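J.: Let's see this in three dimensions:
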Amino acid sequence: MKNKYILSVLTLTILTGCGGSSHDDEKPPVEVEKVPELNAISVSSSPLIKASESQFSQNLKNGIFKRYQEQFPNSGQTEQDAVASPSLPKDFSQTNQQEQMVDEADRIKYNGELLFIAAHSANDIDNDSSQGEHYIRVMQRDVKGELNQIQTLPYSDSPWSDQQLYLHDNTLAIVDYSPSYFTSGTSEPAVIATSDIVDTSEPYFYYGGAEFELSFVDISQPGQAAIQHQFKIEGGLIDSRVIDNKLYLISNYHPHFNDFDTSNTDEDTVLENYKKLTAEQVAALTPNITDTENNTSAELVTPDNCYISSDATDLDGFDSLITITKIDLTNPEQRESLCINTSVHGIYASENSLYTHGTFYRDGVDKTIIHKFNLSGETMSYAATGEIEGHLGWGQRNLRFSEFEGNLRAVTTTNLPFNQQAGFSPLKHQLFVLEQQDNKLVSIASLPNDTQPQPIGKTNAQGLVDEDIYAVRFAQDRAFIVTFRQVDPLYVIDLSDKTKPIIAGELEIPGYSAYLHPVNEHLLLGIGQNIQNWQDPSAQEVENGAKVTLFDISDISSPQVINEKVFANAYTPAEWDYKSLSFLNFDENLLRFTMPVEKWQSETNDDSLYQWRRVSELAAFEINTSDSSALNYLGSSKVNYENISADTQPYVWGGLDRAVIHSDDLYYIHGNYIWHSLWQTPSDNQGPL
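T.: Now for the predicted structure:
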């Protein structure tokens, strides 16, 4: 089964400055009398090799030409099936991230004095602009803990993109991009944008826009903060990380070639098109980076630092480039890039390694292909490739990975064929431990297995798993997995012997956790939903709503609930975005954290008519991490526009809510504005600021 791509990618215009340069190793075009029978485009699980320029050029052009031919099914060729980490010791909270030494982008950044908020004019009070405009609010904290705006910084002319920030010393980095996403399978093609037709009969990964922006702001004088460098990079941003003050951008680029004659599919026209593409300089088919200040462009990556599959032949090809770019935050002009001539859907990063992953359907089942790159040296380098069965679900896929003591652990899900007797498609959840052996990532253990056959997930009467995975988190030599149908089985997996993983314990409670946060080796925090088990008439009545649960995991064979808090008929964005949570280790035995909560409630107006009102709040909690461990809810800071006309109040999605905890001050960021309170009395707040 082929991977589905945007067919119109071949007709898009090349940005000015994309091509023209030649490279010494690129072979001159050879006169051909017949178009070779190219193999179908597929993603290989073989290790990568650094290609010569001629190998890279041919592999890329083969992929472009094959994609062109796929527009015409009768072109004469037969298509083949495509084969948490604890907070750092500071007195203020920072972005919640998966790995302690790996920073992640967010819409706010704070350094203890300056707060930067990626704002949008559509979320302004009394906004009368017909066009969305992005800007950065620069807020400064004074000795009394008050935040005052000292600067607004407009920086982008892309009104409907997303913004993510990084902060390092005197540099603020802004990434402005269109997000990538998966479409769900449908029976009809869908129109993504003008002339962009996507066949969504199976899930499809959309790589975002045709380019993204990267800006660097000098904040050494905050009141005069200004953009020092700004770049436009061709391709769609997949993800980013900052490790050891180096920014890593992972992006996808579909090459553009405009000179195909698509008016005819006769043999002579196809041959002439093949000759045109063969004669094209490879530099015209690779992504560029443009300095917007002087409008000069350069190749983002050169063929001498690109990789192809080691099993690629002269008849194989792929028409997508994944680029990994490293930029020094202290000197943005210093950068290096490498590329992979394949497809990637996401990343996971540890302090020393970056892993790319992509899931592809082959041989009747999903397979996830993983490439590992070393980041610890002066330059990036390819390390190894592996393949495991299954896919990574639909949300927060990076949390299904963890590197520990040089090994990669991963949790996947396989959708099995529809079972007529059971009336549903069973699921198979697996945990893999992968070890690098030369240039391969080899599975040295998996769960379930012959000696540990217990499935991950509860089974029905036929012994089939019908519960999906809702949360995965690794912590040292343990893994925690939550599956759900109507009750939440929390599985604790012992990985102390990496070759013999076992399910050490499990716990069933109503509802589920969608995010798990290791507090320490004895405590685990779960955030999700409390849901009544309507399938079991004898089940205990529970209150539906957003739920925070503190688990005791000191005995991994018998995890227990210490206590929990439910927000009736509410949800929390933390279920799908862990960056909405803020954590602060206040002292040795006290962890403070916040969680945004939203719900709709009805009210009666003066005419005795019901109307719905959205309530947005920031819940504040403390966890006593001593022997008397307990989860304590202190109250909530609520969004209040009581002095502002209802007609001018912005509609802000709670998924953008963030918070900063600084000692005994709590700052709740909702949209473009801030509500400030003291930690012990969060409900007594001041705002919007």
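
J.: C-alpha only now, for contacts and for neighbours.
T.: Fine.

J.: neighbours around residue 240, how many?
T.: Using other C-alpha atoms under 10 Å, residue 240 is surrounded by 22 other residues.

J.: Another for comparison:
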Amino acid sequence: MKPRLLIACASAAVVAAAGACTSQSPDNEVAPVPWVPVSAQLAAFDSCDDALEGIQDAAITAFENFDFNESIPLEEEFAAGDSAAGTTAESPTQRAGDDSHSGTNNAVAGVDEPDIVKTDGTFIYTVADYDAVRVTDTRSGEVVAERPTESEAWGHQLFLGDDELLLMSALSTEDDGVYLSEFRLERLDPTSLDVLDSFTMEGSMVDARLVDGEVRLAIGTEPQIQPVWDQLYSGDASDEDLAEAVRDTELADWLPSYEVNGSAQEVDCAEIAHPERFTGSSVSVLALPADGAWTEAAPHTVMVDGSMVHGTSESLYLAHYDYAWGEEETKAESEIYRFTFADGQARLVGEAAVPGTLLNQYSLSEYDGHLRVATTEMPAGGGCGPWMDCIWGGETEESGEPSKSTVTVFAVGDDSLEETGSVTDLGVDEQIYAVRFLGDTGYVVTFRQTDPLYTVDLSDPANPVVTGELKITGYSGYLHPVGPDRLLGVGQEATAEGQTTGLQVSLFDTAADEAAVLDQYYREGSDSTVLYDPHAFLYWDEASIAVIPVQDWDMEYQSGVVVLGIGADSLTEETWIDHSAADVDPYNTQIMRTIVIGSQLWTLSNAGLQSNRLGGDYEYTAWIGW
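T.: Sure thing, here's the model as predicted:
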């Protein structure tokens, strides 16, 4: 694999080494590309030579415009979607039965997301503790297959197909003293865990989806080129030196190499697209059949720093964050690219741009032929964002325009995304903490000191309208439908000044134009991983329960899950479950996932699996330690 370098020079080591950059010489002068609002329009290169020159120009311009003494504005890229055009946009309701089982808490019905645990109702497949893939037979309570993972691999996730288990991971490799990142997808026999097929590509996974037997991948690559790296670490590199090093590169230095079952293949330069401004980083979108027999892949590569994916049954949306380099006034937008798939080929079929940044995949929703997007525009100076409760004491600057949030609607055409309408000025001086689109209604939570839960009527795509603004203390960081006209919010309670105090779960009545609070559950000094990882949340409709992982920090550390009974207008704590029976480090027993299989509630931690009888007193029934 080729050594690569993040062209934007965002790491602290690069910033320290490159502070001496000066202006370019005329020999390598490249006209800077100015900030162009709504610049999502992509273009193809005319030839491979044109592609190389265009990428080199973009990289040199990025060096010229990067201020090594200031930090880069960060995109709010936490994860970590709805459904295809013409269908509903809600999560599947998980119902119980004699042999029923829950699945991953996916955002879109029929569109599976990678996770650390999967089940077919009999076997539980896990890769939770990063040292092995395990298959547990829930009938015998025994681990029936186990395969160690390499120490260099991390970020393991799984898909479960009809007759295959798909293992994704990031692999750290070393080439002449340079450490590289490589994405790897392996198709495993679910019984023996033997490798049946493999695919590797330079870079790391942005995200993936499994739809109708097809694995759809978005893999990001940040180029590292040793001569450029050497110039940066010399400590006295000028822009001329850097430009000369960039001009000495070849196209293969910029495009990710990949292998299918050990056979090396290359990205076709005819399959490269780029916006007006880019840095040299790229995202490759491709599809592979889940049932294997892989011989080749056909990546479509876009020269963007994509960091978020939203998947539907027909589409995959890639979001890319762009901001004004070197401008005094903060300017930023999120560019969105839509891909469809046919015969294993990814095709770019639409582009759009929205002001500001997206929170996560729930900020996007495709419904009834329209894409809805929720974003926040932040003022200069930044501030405290989701998952960061002012831990450095930072506050949004009072000068300049205040923050605000917007919902924008686009008509989804065969080859286009055309804006039809928008509504803005949601949460002025605040920012989005949670979004959920359900049918033709959107729910948007913004927060700074109090939590307005906005209800947005999207039934007329040309005229979105805010119909309600419920204000309560604290905020919801994740929203989930729990029945007709009922919405559950998992978040934090807060003081009137915005200081968070503990876990808060709210049950909302959404029947009217403005939501109303029916009941709340509060746990002082606690937090939940659900706020940044929705896969940790379980709603089981038949039993009318929500299972939420909890970490208590109030007096002394403890972790487990709280099982909440959801009534028509009430929340009741039914039980607390933890893995204290395991004689291991308590920090290793944090419950990460919950699964229902038949009459059993299974909980997963790095220490093992535990089952409790579903309902009643939730009797402990089994422990399977690793």
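
J.: Could you pull out the buried residues of the longest helix belonging to structure 2?
T.: Looking across structure 2 with DSSP state H, the single longest helix is helix 48-65. The neighbour-count check on helix 48-65 of structure 2 (16 or more other C-alpha atoms under 10 Å) flags 51-53, 55-64 as buried.

J.: Could you do stretch 511-526 of structure 1 as well?
T.: By neighbour count on 16+ other C-alpha under 10 Å, the buried set for stretch 511-526 of structure 1 is 511-519, 522-526.

J.: returning to what we had before: work out the gap between the longest helix of structure 2 and the centre of the chain.
T.: 28 Å (C-alpha atoms, centre = their mean, to the nearest Å).

J.: C-terminal to that helix, what's the next element?
T.: Toward the C-terminus, helix 48-65 of structure 2 is succeeded by strand 117-119 as the next helix or strand (DSSP states H and E).

J.: post-alignment, that following strand versus structure 1, mean distance?
T.: Superposing on structure 1 and averaging over aligned pairs (mean C-alpha distance after the TM-score superposition for structure 1), strand 117-119 of structure 2 comes out at 0.8 Å.

J.: Where in structure 1 does that strand fall?
T.: Alignment note (TM-score structural alignment): strand 117-119 of structure 2 is matched to residues 108-110 of structure 1.

J.: just to revisit the earlier point, what is the longest helix of structure 2 packed up against?
T.: helix 239-247, helix 251-254 (3 or more C-alpha pairs under 8 Å, 6 or more residues apart in numbering; DSSP states H and E).

J.: Those helices into a markdown table, with extra columns for distance to residue 465 of structure 2 and mean neighbour count?
T.: Output for the helices and strands packed on helix 48-65 of structure 2, formatted as a markdown table (distance: least, C-alpha to C-alpha, whole Å; neighbours: other C-alpha atoms under 10 Å):
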| stretch | distance to residue 465 of structure 2 | mean neighbour count |
| --- | --- | --- |
| helix 239-247 | 50 | 21 |
| helix 251-254 | 45 | 18 |
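
J.: Test my guess that residue 237 of structure 1 contacts residue 251.
T.: Yes - counting by C-alpha atoms under 8 Å, residue 251 is a contact partner of residue 237 of structure 1 at 4.3 Å.

J.: before we move on, the earlier item: just flag the most distant two among the buried residues of stretch 511-526 of structure 1.
T.: 511 and 522 (22.4 Å; C-alpha to C-alpha).

J.: how far does stretch 303-320 of structure 2 sit from the chain's center?
T.: 10 Å.

J.: Counterpart of residue 421 of structure 2 over in structure 1?
T.: Aligning on TM-score structural alignment places residue 421 of structure 2 opposite residue 445 in structure 1.

J.: Quick check: the strand or helix carrying its match compared with structure 2, mean distance?
T.: Assessed by DSSP H and E, residue 445 of structure 1 sits inside strand 440-447. By mean C-alpha distance after the TM-score superposition for structure 1, the fitted strand 440-447 of structure 1 averages 2.2 Å away from its aligned residues in structure 2.

J.: The following helix or strand past that strand vs structure 2 - mean distance after superposition?
T.: Helices and strands here follow DSSP H and E; after strand 440-447 of structure 1, the next one along the chain is strand 468-475. By mean C-alpha distance after the TM-score superposition for structure 1, the fitted strand 468-475 of structure 1 averages 1.2 Å away from its aligned residues in structure 2.
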